[in-house]
Every structure is written in C-alpha cells, then in structure tokens.
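> Show me how the following folds:
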Amino acid sequence: MNQQNKYLFPFIMVTSLFFFWGFIHNLDPILIKHLQSAFSLTHVQASLVDSAVFVAYFIMAIPAGIIMQRYGYKTGILVGLALFAIGCFLFIPAANTISYTFFLGSLFILSCGLTILETAANPYITVLGDPAKATQRLNFAQSFNGLAATLAPIVGGYFILAEEPKSQEEILALSDQARIAYIQAETSLVKGPYLVLGLVILLVAVIFFFVKLPEIKEDDHAGQPSGFLSALRRKNVRGGVIAQFFYVGAQVYIFSFLLVFAKEVLGMTGQESKIYAGVAGLLFMIGRFVGSFLMKYIAPSKLLAFYSLMASILILIVIFGSGVATLYLLVATTFFMSIMFPTIFAMGIQDTHADRKPASSLIIMSIVGGAIIPLIASKITDLTKHMQYSYFVILACFVIILLFALNNKEKSAVIKTTA
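Take a look at the predicted model:
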C-alpha cells in the first residue's frame, strides 16, 4: 500500500471531526439568542456562553498536549470524543433544572472535549501526508468546519428557534408560575438536538476505537530539546499564539452575536434573521474551499494578508454604516475570515519538529480569545447602548492578524516554493 492510500481513510475520519466541532460551535449563536430571551440576559451575561466554551480551551490545551505526547493522537481523539458526548448529554438535566449555570457547566465539559479534539486533529492533519502541502491540507479539512457552519444555524433555527420567543417585557408580565413554565418550555427545546448529537458522537468514538490510525513520530531534529518553553522560543509559534487569540475572538463575536446585531441594530425578529446565520456559514465554507484552491498559486501569508485587509475594510463600514447593508457586509466578512484559523495554525507550527505537539497545544490554548474578546465587545455595547461601536474591537483583531501575515512571509515562502 502506498503512503497516499495508507493515509486516505485516516484523513477522512479525522476530517469528520472538523465537521462535528464546527457544528457544535455554530449552534452557539442560536443558543445565545435562545437563552438570552429565555433567561432575560444582558449582553455580558449572554456572552458567558462563549466564555464557558473558550475558557475550556485555555485550561485543557496543555493537558491535551501532554495526553498526545504520552499516549498518541488516537488516545487524544477518543478522550476528546468521550467528553464531547458527556457534555451534550448534560444539556438534558440542565434544561430540566432550568439553570443557566448548569448550561454553562455542560458547555464547559463539552468544550474540554473539543479542546482535546482540536489539539489532536489540527496537527495530525498537517503531518498526515506531504509536508509541503500541510497548509493546503488543513484548509481543506477545515472547509468541513465551514460546511457545519452552514448547516448548524438551519438545524438549530428549525428545532430551537421554532417560534419567536417572548420579549423581556412580556416575560416579566407573566405570573411567577407562568414565567417558570415558559422558561421550562423554552429550555426544553435544546434537549433533542444535543441528545441526538451526543449519540452520534458516541458512534463516531466507537468507530475510532476500532480503526487503526497511523501514529506519526515527530522528528527529533538532531536531538534538540522539545517542550512548551522550547516551542515558545520560536518566533512563528509566538506570533501564531497571539494571532489565533485575536482571530478566534473576532470569529466568535461575529458569529455568536450576528442574530443579536440583526435584532438590535435593524429590529429584525429571530425568524427573519436566522437565514443570515446560514448564509454566513455558507460563505465561510466557500471561502475555505476557495482559499484551499488559491493556495496552489498564492503564498499562504499573502492570501492571509489580503483576507484580513478585506475583513478590516468591511468591519470599518459596518461600524460607520447604516441600514440593512451593515448586516450584509457583516455576513460577507465571514468569507474573508474563512482561511484565518487553519492558515495561522499551520504557519504557527511549521518547522517545529519535536515541538509540534506542544506548539499545537499553545496555539489551541490561545483560543481562549473566544472567551475574552466577546466579553470586551459586549461590555462596550452595554456601556454605549450602541452595538456597532463594539466592532472597533473586531477591527483591531483583524489588524493584528494582518501584521502576523506580513511578519511571517518567510514561512509562507517555504510552503509555496516546495508545493
């Protein structure tokens, strides 16, 4: 069996993971909108959904790296899938107890599983084939994350936002008993989707248990020391950690608060605006496939610089613009966000050799930006009562990514010239 055939089925299986964690992440905007209405939450309180998810990345990334170093990629994937499924199942008692804190705890456990999966799958894809095509291969795998971003809002909108929720004033006007009954009914809507997803993840875990995955041994690179401190000494790893922190924060805020933007800036109902979440996911997916194709001809850092520049321009117009065009441009921004995560990741861990697994953990750890950036942006909205001003934070994120791309041309040049 040649090497390409040897890696084909493992590549397919690992790529499926990108779809599953993309699906769960892109249910979050629906969940935020739903829980914000059900529990009458402020913007900052609603953003705690993102905080619960992405704090897990900060806490679990290094333990995930240690698991991989000691036990390998397959064990990491199995542990991640187990926690993923458990977190999904915990949504049932969370809904039954109508506890927002319980929901946040369930999301945290679920996200601990996602952290381990991403720490394992992202670097595994980059070494599962020709090293010269690592960035292109990771962008292709991440395209299925984009497919999930298209489908999740449709599924979530159908099952979770089936009916327009009551306004905060309408909820407060209810009697105590009626209010509890209403919140119970609203929170119960999330049980079905998360139960089904948990069962699917368990099935995937069983398949992975019996599938033989090639364990890739990292190059010791002439006996050089490996570890987290060694990885941080590398310029591209440090830059990748910083750029990924701000990218994930920007992505999470744009996707998670898209429906809130439509409601507060344009006065749209959830029924009217949920289609835009699906369109945003579709553009995100298309952007990844287009980016994977363009990387055959354009150096990844140049493409990353162009995409981040275009995203910055669109967000600038969103801040100062008015009318429904601002929503269209906000949705269009997702096309240019599409290649950022995998390209930053691949450039960040390139040429790390024995430091690949700790470097991967550190860059995954920086996903905690998804917990911090939305909180800062939401605080600006609550203070100014003007949601468009919060996107100054997102503009700063894209400028930082642009600087990372411009400062890492040599990494991209290696990928391009050897492809």
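> C-alpha only now, for contacts and for neighbours.
Noted.
> can you tell me how far Ser308 sits from Gln136?
18 Å (Cα to Cα, to the nearest Å).
> my bad, Ala52
Taken as Cα to Cα, the span from Ala52 to Gln136 is 31 Å.
> The two: which is more packed in?
Taking Ala52 and Gln136 together and counting by other Cα atoms under 10 Å, Gln136 has the greater number of neighbours (27 against 24).
> Just give me the neighbour total for the nearest residue to Leu197 once chain neighbours are set aside.
The shortest distance from Leu197 to any non-neighbouring residue, by Cα to Cα, 6 or more residues apart in numbering, is to Cys88 (7.0 Å). The criterion is other Cα under 10 Å. On that basis, Cys88 has 24 neighbouring residues.
> likewise Ile344?
28.
> How about the contacts made by the residue of the chain positioned farthest from its centre?
For the chain, the largest distance from the centre (Cα atoms, centre = their mean) belongs to Ser175, which lies 39.2 Å off. By Cα atoms under 8 Å, 6 or more residues apart in numbering, no residues touch Ser175.
> again with Leu161
By Cα under 8 Å, 6+ apart, the contact list for Leu161 reads Ile30, His34, Gly270, Gln271.
> what's the closest of these to Gly80?
Ile30 (23.6 Å; Cα to Cα).
> For Leu259, see how far away the nearest residue to Val190 once chain neighbours are set aside is.
Nearest-residue entry for Val190: Ile160, 5.9 Å, with adjacent residues in sequence omitted and distances by Cα to Cα, 6+ apart. According to Cα to Cα, Ile160 stands 14 Å off from Leu259.
> so what sits against both of the two?
In contact with both Ile160 and Leu259: Ile30, using Cα under 8 Å, 6+ apart.
> this one as well, want them side by side:
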Amino acid sequence: MIATKVENTNTLSRRDTTISIAIIAVLFFVFGFVTWINAILIPYFKIACELTNFQSYLVAFAFYISYLVMSVPASRLLKRVGFKQGMMYGFFVMALGALIFVPAALTRTYLTFLTGLFTIGTGLAILQTAANPYITILGPIERAAQRISIMGICNKAAGILAPLLFAAVILRATDSDLFKQLPSMSPAMKDAALDELVQRVITPYACVSVVLLGLGLMVRFSKLPEIDTERETEEVAVANSDKTSILQFPHLILGALAIFLHVGSQVIAIDTVIGYAGSMGISLLEAKVFPSYILTATICGYIIGIITIPRWIRQVNALRICTFLGLGFSLGILLFSGQVRLLGHTSDVSLWFVVALGLPNSLVWAGIWPLALTGLGRFTKVGASVLIMGLCGNAIMPLVYGYYADALDHRLAYWVLLPCYGYLAFYALYGHKLRRWSR
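Got it, this is the predicted structure:
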C-alpha cells in the first residue's frame, strides 16, 4: 500500500479545503449521472425485456441492495487503505459493472443486466461510504448541510442530464410507432426488434466504463488529502469512553432508518414518474423529461439551503420543514385530481405533486447526515457505513410501490410515501436527540 499523508481538518488551509470540495463535487456529479440513468432504464427494460411493473423495478433493487450488502465491507476497506484509495477502488468496480452491460445486451439477458447494476452499485457503495463522511467533516459541522447541498446540486444536475442524454442516445423518433407495433409482430420479428432495441446500450455503457476507469486514476493521483477520523476531541472521547459498539448510538441507528425511508421515497418519485405519466396516456418520449423536472425542483431546494443555512435557518429546522412539506405533497397526490397544463404538458394535477416532491427531498439527506454523525469520533467510518446501508431503501421501496401499482393502480400506490415522511418528521423533531437507549 502506498503511504498517504493523513490530515486533520483543522490543519487544512482554505485553498486545500476548496480544492478538496471541488474534487468531491466531481465525484457527486458522477454518482448522480450513473444513479439517475435508472429512471429511464426501468421503462426501457420493461419494454425491451418484456417485464411487469414489479420486475422492471428490480433495476432499482439490484442497484441499491448492494449498499446493504457492501457498506460494512466498504468501511473495513476504508479503514485499511483510507478515503482516497478507497474512492479509486470504487471507481474501478463501477467500471467493471458498466462493462458487464455489453454481454448482457448481446444476449438480452435481464439477469446479466441486474448483475451489472449490482456491481455498479457495489462501487458506488464504496464511494458513498467515503465521500459522504468526508464532505461532512471537511469543515465546521454547523455548515455541513451547506456543503452537502453543494454536492447535491452536482448530483442532481447530473441526474437532470443523464436520462435526457441517455434517452437521446438509445431512443429514436420512430420508437413510439415501434412500441405500438410490438404486440402484433410475429415472434421472430419481435425478437429481432427487441434485440436491436436493447443493444443500443452497448456503446454508451462501454464509454461510461472507460470514463469511470479514468476517474479512478484521477482520484488516485489527485491532491485530495487523507483525513484522520480516528482522533477524537477530549469531550467526544469522554462521552464515548464506555462505547464498544456502533449500536450504542441510537441517533445513528434511527438516522440510518431515516436515510432508508428518505432515499426510498425520493427514488419512488423519480423512478416512477415516467410510469405514472404513461398511465395517463403520456408517451415515453414525452414523459422522459419528468425526472428532470423533479431534480430541477431538488436543485432549487439545495440553492435555498446554501443561501439560508446556517445564516437564517438552522439545518435541523430546515429538515423539519422539508419533512412536513413532503408529507403534504404526498397527500396532494392522493387527494387532488383534475386536468392542468404546465410546461407544455396536459396531465392530472397529481402528477405535478409528484414533481413537487423534489423540493422538500432536497435538504433531508443534508439534514440527516450531520445529525447522525455528531459525536461518533473513532466510530465515524463505521457509522458512515451504517448510514450508507440505509440506501438499500432505494432497492426495497420501489418494489413496494411496484407491487401496489400492479395490485391497485399507479396513483393509489403512492400511499407508501405517507409513513416515510411521517417517520422523517419524527426523526427531525425528536429521534436525532437520543444519545442512549432507554432502559
């Protein structure tokens, strides 16, 4: 292992801190680009691989379940090699996952696609376990939500571009007619058409693999400093003197559940909005922009957070406002209906409540992380891995939604958002304050 200089955040100059934040911002852009492509992959594979709603949401399941499986091994890797080399290995694993799409497309094998997605998710689990605590402790804790909001803008900006660029590469203007003709085609013609459709992913994912490999090398040779999270202040050391397990921090464990429900509710909005629009008769070629609308609303929330936190509002109060807004918009999806025309689209008003969820979702992640990591000291890396495990909510919650979308309908299935935002409100109000389990 190549030796890396370990820094304390207090010793970093302002210039070094700014450069480090810029490098991590690039990483978050990549996270977003690779992650939010799933929004277009779900309906795309549903057609190309002839899937049900439930089966199509296995895209999200395979991608995000890796966070549950790999987060603890990722924390052990980081303790051994440090943040910097850990990020490099994460990019290399992601590059391998993207490359798996090539044989998957050549054989039109959905299971192989899911294997590739799981591998990409594994690499992201390593990267997220490193990058999120890194940006949280890279400066004053009271400004952590502000820094995370900047990362969120990079992440969601990539998310706006990813579905649009990916759709531009793999979809054709004539595909709407093709999708209508598929049911009436002979088996041989249908197989040939679907093979051609799914093989369009080969070139973009081969290019993504090369880019990810290059980014891993860039991080390895960058000036990104290694940060020491094992050193504790005297106050934290005294508070943690009797702690032997990460399970002894209730605010962290409850925070991991909050992350689970937050990311699950966020991905439900983004990854289901195309399908919900389709249930209203809006074509895939038109509906492809709705995930970008949600992410644009999220970026607006991040900008508000950057401007107002902590100057005018504490990050915990921003978290409380966002959780209650999310609860209100979720009720709006279920309770309000009627045709409206916005941004050139004629649709039910409930679709725009789904889009509006992007705004309150913006500052929930940024609010939970600093609250959950406060006071962990030498347990920070393991604590971060526990929080990253919560990202498996992205895997499980869309399947819950998909089940009810098949059993009921797309709109009624959004009831699953209500308990999510209800718990998030509980954590924002009370759960983050718990430092010991009651006896």
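> okay, now the residue nearest to Val190 of the first structure: neighbour count?
24.
> What is the equivalent residue in the second structure for it?
With TM-score structural alignment as the criterion, the equivalent of Ile160 of the first structure in the second structure is Ile170.
> how close does its match sit to Gly32 of the second structure?
19 Å.
> do the same with Ala188 of the second structure
Counting by Cα to Cα, the gap from Ala188 of the second structure to Gly32 of the second structure is 38 Å.
> same thing with Cys207 of the second structure?
17 Å.
> Likewise for Ile148 of the second structure?
14 Å.
> more crowded one of those two?
Relative neighbour count places Ile148 above the other of Ile148 of the second structure and Gly32, with 27 against 23, counting by other Cα under 10 Å.
> can you pull the contacts of that one?
Ile148 of the second structure neighbours (Cα under 8 Å, 6+ apart): Ile135, Thr136, Ala366.
> Over to the residue mapped onto the last one from the first structure. Which of the three states is it?
The reference is to Ala366 of the second structure. In the first structure, the residue paired with Ala366 of the second structure according to TM-score structural alignment is Pro342. Put simply, Pro342 of the first structure is helix when judged by DSSP: H, G, I helix; E, B strand; the rest coil.
> list the contacts for Pro342 of the first structure?
Contacts of Pro342 of the first structure (Cα under 8 Å, 6+ apart): Thr135, Leu138, Asn139, Gln142.
> what two of these are the furthest from one another?
Thr135 and Gln142 (10.4 Å).
> Leu81 of the first structure pairs with which position in the second structure?
In the second structure, Leu81 of the first structure lands on Phe91 (TM-score structural alignment).
> what about the residue lying closest to its match once chain neighbours are set aside, which helix or strand?
Spatially, and ignoring its direct neighbours in sequence, Phe91 of the second structure is nearest to Gly216 (4.9 Å; Cα to Cα, 6+ apart). Assigned by DSSP states H and E, Gly216 of the second structure falls within helix 202-220.
> and if you look at Phe260 of the second structure?
Counting by DSSP H and E, Phe260 of the second structure is found in helix 250-279.
> Show me what that helix is packed against.
helix 38-48, helix 284-287, helix 290-308, helix 349-356, helix 358-373, helix 380-389, helix 393-407, helix 417-429 (3 or more Cα pairs under 8 Å, 6 or more residues apart in numbering; DSSP states H and E).
> which residues touch the fourth one?
With Cα under 8 Å, 6+ apart as the contact definition, helix 349-356 of the second structure has outside contacts at 269, 273, 276-277, 290-291, 293-294, 297, 329-330, 332-334, 336-340.
> Using ChimeraX, define a selection of the buried residues within those.
A single ChimeraX command selects the buried members of the contacts of helix 349-356 of the second structure (16 or more other Cα atoms under 10 Å):
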select :269,273,276,277,290,291,293,294,297,329,330,332,333
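> follow-up on the earlier one: got TSV for the contacts of Ile148 of the second structure, with distance to Thr346 of the second structure too?
Output for the contacts of Ile148 of the second structure, formatted as TSV (distance: Cα to Cα, whole Å):
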residue	distance to Thr346 of the second structure
Ile135	41
Thr136	42
Ala366	34
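> Considering these, which are maintained in the first structure?
Conservation of these in the first structure, assessed by both residues aligned by TM-score structural alignment, their matches' Cα atoms under 8 Å: retained contacts are Ile135, Thr136, Ala366.
> after the lengthiest helix in the second structure comes which helix or strand?
Looking across the second structure with DSSP state H, the single longest helix is helix 58-107. Using DSSP H and E, the helix or strand that follows helix 58-107 of the second structure in sequence is helix 110-137.
> So which bits of stretch 153-163 of the second structure are buried?
Ile153, Cys154, Asn155, Lys156, Ala157, Ala158, Gly159, Ile160, Leu161, Ala162, Pro163.
> what secondary structure does the fourth one sit in?
Applying three-state DSSP to Lys156 of the second structure yields a three-state assignment of helix.
> What lines up with it in the first structure?
Using TM-score structural alignment, Lys156 of the second structure pairs with Gly146 in the first structure.
> In this structure that match contacts Leu282, no?
Yes - under the criterion of Cα atoms under 8 Å, Gly146 of the first structure makes contact with Leu282 at 6.9 Å.
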